[in-house]
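**Q** Here you go, sequence then predicted model.
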Amino acid sequence: MESNTGMDSQLTTYITLVSVSGIFNVFLCIYVLIRRREIPGARTFILYTIALSVYSFAYAFGLASDTLREVKLWTVIEYIGMPFSAPLGLMIILHYLGWKVSRRQAAALFVIPSVTLLMVATNDWHGLFYKAFRIKEGLSLPYLEIEIGDWYIVHGIYTSSCLLAATALLLSRWRQTRRSYKPQLITLICGQFIPMTTAFLYLVGLTPAGIDPVPMVMCITSGLYIWAILSAKMLTVIPIAKETIFDSMREGVIVLDSAERLSDYNRAIARMIPALSPAMIGRTLNEVWTELTGAAYPFVHQPDGRDEELVWTTDGAEQFYQVRYSPLRQRNGETAGALLMFINVTELKRLQQELEHQAFYDGLTQIFNRSQFIARSRSLLEACRAEGSPFAVVLFDIDRFKQVNDHYGHETGDRLLVHVVEVCKRQLSPDMLFARYGGEEFVVALPNASLSDACAIAERLREALESEPLAARGSIAVTSSFGVAEADAGPDVRLDTLLRQADEALYASKRDGRNRVSAYRGALASRP
């Protein structure tokens, strides 16, 4: 009697443990079902918990059964859930790791479990799953004495492979997982490793005779899942999958908490700012930026998320970044933190600069082109007029330039243009606006310069050019003819009028024999 009482107590303990596993899984299923819109991969996890619940409760009813017929019935029901739980668990792990599983791949994972269910349901006809299936007499516990069939081996290998693959995949990500996410990773590893190890011990006969311990240990793994879900929000944020995306982004990202302390950053920003280190996590953005640059963070964060431009030098190369601030809010609207996204726009910026340069500067001589000269000269003229200061322009061209092109070729002609610009730039100060006016013609705007001042500058340019011939196939003499005009006739003098006057003076220099400076004085141009 005492022996039977002990057996009954032991059986009750087993049934209780298995039932607790089932209850835990029902709780998980309901929780995920309620929160399914917030949880990535919720459908897979719901199916997983349903499969484990069916497995656990069916096994519990099987333990409580008295006849072989009842045991067989509950075994068939048990296999509605058990063979499907392993591939479903593998799919959860793949989703956690950020791997996409197509419908065709998912269907392939359930081929063997489906065949297993069919084999168990029809085992009495073919014996491919159990060769023998009977309750051993003389014991109070429903000790099942079974002889496994061929398909049982296939099923066991497949189930173990799914559990082993899931465990191996999780272990492979151990080093890449941040410390804050490792408790979740450990939970998932236990969820795969504990059932796999227990099943192995059961198969080699190291567990109580006739008792499958896997449904019982599931209460441990299910409890771990409940803890991870409720305390660490394991399912609402899939950290490894999100971490994979986070670290694979081309844009640099800095995560700030509600107090603007550095919370996290991805690999891209670590490449952009190599001095950034994990030791800086927990410090404010201003403190981090001061250590990195010697100055406080330069931008004021605006709620509208306006982009700012940052110039950063890495390995001696200047890089341009577009910095975008995005506040993170909780569901109740309170600020939870922010994301700083650094988008490398260096190539775009350089292209923009190149286009601007092409729009502003002459491609051959790299001085201002005609359109920029006119735009800037108008502003200078207006400023001088407002101040009551004189304003003059000098227009000149290279004498007999066509002959140089015809005799030496256009390449030498281009060299001559560049040579003229280099000589003139050495004679001009930065406040003098120098541009290529067209062809072999150049122009200089001289704010705050009188007509006599402008003529003196023009003469200096003429002498410098005459004294420095171009070294090409010997020596090519360079002379130029100059025309000078001043805007002192009154407030109504326009820039185009001034340029026309300088052009008339230039042609006067040409008529008078070239290589000279002529000034526009009223209707006549004369030498100074």
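**A** Thanks, I have the structure now.
**Q** Could you use CA atoms for every contact and neighbour count after this?
**A** Fine.
**Q** Just give me the longest helix of this protein.
**A** helix 2-34 (DSSP state H).
**Q** The stretch 201-350 of the chain: strands as residue ranges?
**A** 252-257, 262-265, 308-314, 317-329, 335-344 (DSSP state E, counting those that start in this stretch).
**Q** here comes the other one, which I'd like you to weigh against the first:
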Amino acid sequence: MVGHKQLNCYIIKRIAQEYPVPIVRLTESDPIFQMEQVNMAQPLFVYVSIIMMGGMLSLFLAVYALLRFKHAPGGRYYVLAALMASILAFGYAFELTSDTLEQIKFWIGIEYFSLPFLPVFTLLMCVEYAGIRLGNWKKRMLYLIPLLTFVIQHTNDLHHLYYTSIGLRADAPFPIVELGRGPWYAVHTLYLYGCLALSIFALSTRMRRSGRRFRLQMLAMAAGLLVPVAGNLYYLAGLSPYGIDLGPVFISFSFVFHSMAVFRFRMFDVAPIARDLVFENMEDGVLVLNAQNVMVDYNAAMLKLAPGLNSRLIGRPAEEVLAERPQIAQSVVDGRECDLRLGGDDDGIYVHLRFSPIRDREGQRSGSIVTFVNITERVEMEKELKRLANTDGLTGLFNKNALIERAERGLREASRHGGSAAVVMFDVDHFKRVNDTFGHEAGDRVLSGVAEIIRSIIEPEDVAGRYGGDEFVLYLPDTGAQEACARAERIRAAVAALAIDVVGHGVRVTSSFGVAQLPAEALSDPTPADVCMQTLMRKADQALYESKQLGRNRVSLYADEVRGTDAARLEGAE
């Protein structure tokens, strides 16, 4: 008896024999086949399009950088990095559109003409842009791993250090390579991430001491560096569709940020970089304040004027930041231009404070730039010119004009505070005879010797000058007639003892003196200082004439002072 299962199989077999169903084979011209191919190619088309656009953008940026800012700090390495990125993008686009494993391996080899060197060019770009100096040997060492990666990848069939295996994925709708990662692949990956991390660190270091505009440049560039990292991590985690390496795709996206840095925020423009370098290397100190007098920036030269400045004080009020320099703080807060002397007597400097307003786009004042112009050299030169203008070239004493000016100033001061004053006038006896006998050089040496004697005897507050020829005048503040005569006598005695050797001959001279005093009560009268000085000099000249009449080499006091002095002595005797 035949079972039910055998019967059913027999019936199905007979039906198939009696009514055969034709096998349908789809060809490339069939719409169903074409639709399936389109559905499979759509994701690939999107990825390839994005990568090609990124490659063209990076190539455009490489050419633009080469023409516009290759000599800017970091510019040449940006050109190389953009060029490497474009080669990588085009190579990977052709890899994705390849039909065979051999074609894929060829384009991977093309990609590795750029991929090993992209990290080092990026790092050198950021380091140079940030102003960090690297020695030539350090730069050469950075190329060691990229060169080894290039060699090891292209000779992988001999040792399999980079890829342990290369094949096609079985689960992908189009040819996608499946790579077994070898030990040197891990070295390259670590080197890649290390270079990117150091690049971001270099930019962040520069960012902390840069203005807002430069921070935007570096933020855009740092964002561009982080985008490929995210794509590569996504790929390494096995999350990318069909196992497509999304690194080149994300590199294409990263150049959107790079283009923002270059075009929107003017990265690598020579002008802003030059302005920043000029700011940091200015010899004059500069403070940048906002409208509330809060410090927002300063340059290196400012540290010489206020050593306590540091980046932690940014955002603090100016009077707090400059607390160690109250002179500067007060002038900055007041906003007034002025000259200040800073430092000690030996190492002091003079600075001129200059204020320049900062205005926003609407023309409103939003802050100020305070420049501390070092005017020490100018002030010292002015002092020297003034000294030369007031000094007698031969003796080093005041000349006639400076002598009278200083004496009149002293008389005005004495009239305000009370006190007496005296004037001593003297000349060298028979000075013409010295010139005629021994020559003018001998006469000059005599005058210079007399000037040295005067300097050694007078007090610091006294004023001494050469009035003309061999005549000298001394203005002695707060000095009575007796004291003035005593000081004149000391000078006379020293001049008489002076011996000038001229060609083996000893030249000796004497001097005659006239002394006049202006008592305190006379100074209290509302008499102009120039009148008082003229009166004193006229009286001293008369006393000098009296010394000449009495035989020279003596000190004579003006007659009124003599009578006054004698009367005072008689009153004391009574």
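**A** Thanks, I have it. Model, not experiment: these values are computed from the prediction.
**Q** quick revisit: in TSV, list the strands of the stretch 201-350 of structure 1 along with mean neighbour count and distance to residue 51 of structure 1.
**A** Formatted as TSV, those follow (neighbours: other C-alpha atoms under 10 Å; distance: least, C-alpha to C-alpha, whole Å):
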stretch	mean neighbour count	distance to residue 51 of structure 1
strand 252-257	22	39
strand 262-265	20	37
strand 308-314	14	52
strand 317-329	17	36
strand 335-344	19	37
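**Q** Redo the ones you listed as JSON lines? Include distance to residue 19 of structure 1.
**A** Listed next are the strands of the stretch 201-350 of structure 1 as JSON lines, based on distance: least, C-alpha to C-alpha, whole Å:
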{"stretch": "strand 252-257", "distance to residue 19 of structure 1": "42"}
{"stretch": "strand 262-265", "distance to residue 19 of structure 1": "42"}
{"stretch": "strand 308-314", "distance to residue 19 of structure 1": "59"}
{"stretch": "strand 317-329", "distance to residue 19 of structure 1": "41"}
{"stretch": "strand 335-344", "distance to residue 19 of structure 1": "40"}
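**Q** centroid residue for structure 2?
**A** In structure 2, the residue lying closest to the centroid (C-alpha atoms, centre = their mean) is residue 280, at 2.0 Å.
**Q** Show the contacting residues for the equivalent of that residue over in structure 1.
**A** Mapped onto structure 1 by TM-score structural alignment, residue 280 of structure 2 lines up with residue 247. Each residue near residue 247 of structure 1 by C-alpha atoms under 8 Å, 6 or more residues apart in numbering is listed here: 266-268.
**Q** Check residue 453 of structure 2 too.
**A** Residue 453 of structure 2 sits next to 491, 494-495 when contact means C-alpha under 8 Å, 6+ apart.
**Q** Residue 109 of structure 2 now?
**A** Residues near residue 109 of structure 2 by C-alpha under 8 Å, 6+ apart: 153-154.
**Q** And for residue 200 of structure 2?
**A** 126, 222, 225.
**Q** Same list (those residues) but as TSV, adding distance to residue 266 of structure 2.
**A** Converted to TSV, the contacts of residue 200 of structure 2 look like this (distance: C-alpha to C-alpha, whole Å):
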residue	distance to residue 266 of structure 2
126	15
222	15
225	18
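**Q** Of those, which is the most crowded?
**A** For the contacts of residue 200 of structure 2, the largest number of neighbours (other C-alpha atoms under 10 Å) sits with residue 126, at 29 neighbours.
**Q** what's the matching residue for that one over in structure 1?
**A** The alignment partner of residue 126 of structure 2 in structure 1, by TM-score structural alignment, is residue 93.
**Q** Could you identify the helix or strand that succeeds the strand or helix carrying its match?
**A** Element membership of residue 93 of structure 1, judged by DSSP states H and E, is helix 68-96. Downstream of helix 68-96 of structure 1, the first helix or strand assigned by DSSP H and E is helix 103-109.
**Q** For the counterpart of residue 11 of structure 1 in structure 2, the count of nearby residues, please.
**A** When structure 2 is aligned by TM-score structural alignment, residue 11 of structure 1 is paired with residue 44. A count of neighbours around residue 44 of structure 2, defined by other C-alpha under 10 Å, yields 17.
**Q** give me every residue that touches residue 44 of structure 2.
**A** Taking C-alpha under 8 Å, 6+ apart, one finds residue 96 in contact with residue 44 of structure 2.
**Q** Quick check: the gap between residue 161 of structure 1 and residue 90 of structure 1.
**A** Separation of residue 161 of structure 1 from residue 90 of structure 1 (C-alpha to C-alpha, to the nearest Å): 10 Å.
**Q** picking that back up, how about the longest helix of structure 1, which residues are buried there?
**A** 11, 14-15, 17-29, 32 (16 or more other C-alpha atoms under 10 Å).
**Q** Stretch 501-510 of structure 1 too?
**A** For stretch 501-510 of structure 1, by 16+ other C-alpha under 10 Å, it's 501-510.
**Q** Would you mind naming the helix or strand containing the residue of structure 1 sitting at the aligned position of residue 184 of structure 2?
**A** Matched by TM-score structural alignment, residue 184 of structure 2 corresponds to residue 151 in structure 1. Using DSSP H and E, residue 151 of structure 1 sits within helix 150-172.
**Q** between that helix and helix 68-96, how big is the angle?
**A** With axes from the mean of the first three to the mean of the last three C-alpha atoms, to 10 degrees applied, the angle from helix 150-172 of structure 1 to helix 68-96 works out at 30 degrees.
**Q** What's residue 85 of structure 2 aligned with over in structure 1?
**A** Mapped onto structure 1 by TM-score structural alignment, residue 85 of structure 2 lines up with residue 52.
**Q** contacting residues for that match?
**A** 22, 25, 81-82, 85.
**Q** Make sure it is indeed in a helix.
**A** Yes. When DSSP: H, G, I helix; E, B strand; the rest coil is applied, residue 52 of structure 1 is found to be in a helix.
**Q** returning to that earlier point: thought the match of residue 126 of structure 2 was touching residue 166?
**A** Yes. At 6.2 Å, residue 93 of structure 1 and residue 166 qualify as touching, with contact defined as C-alpha atoms under 8 Å.
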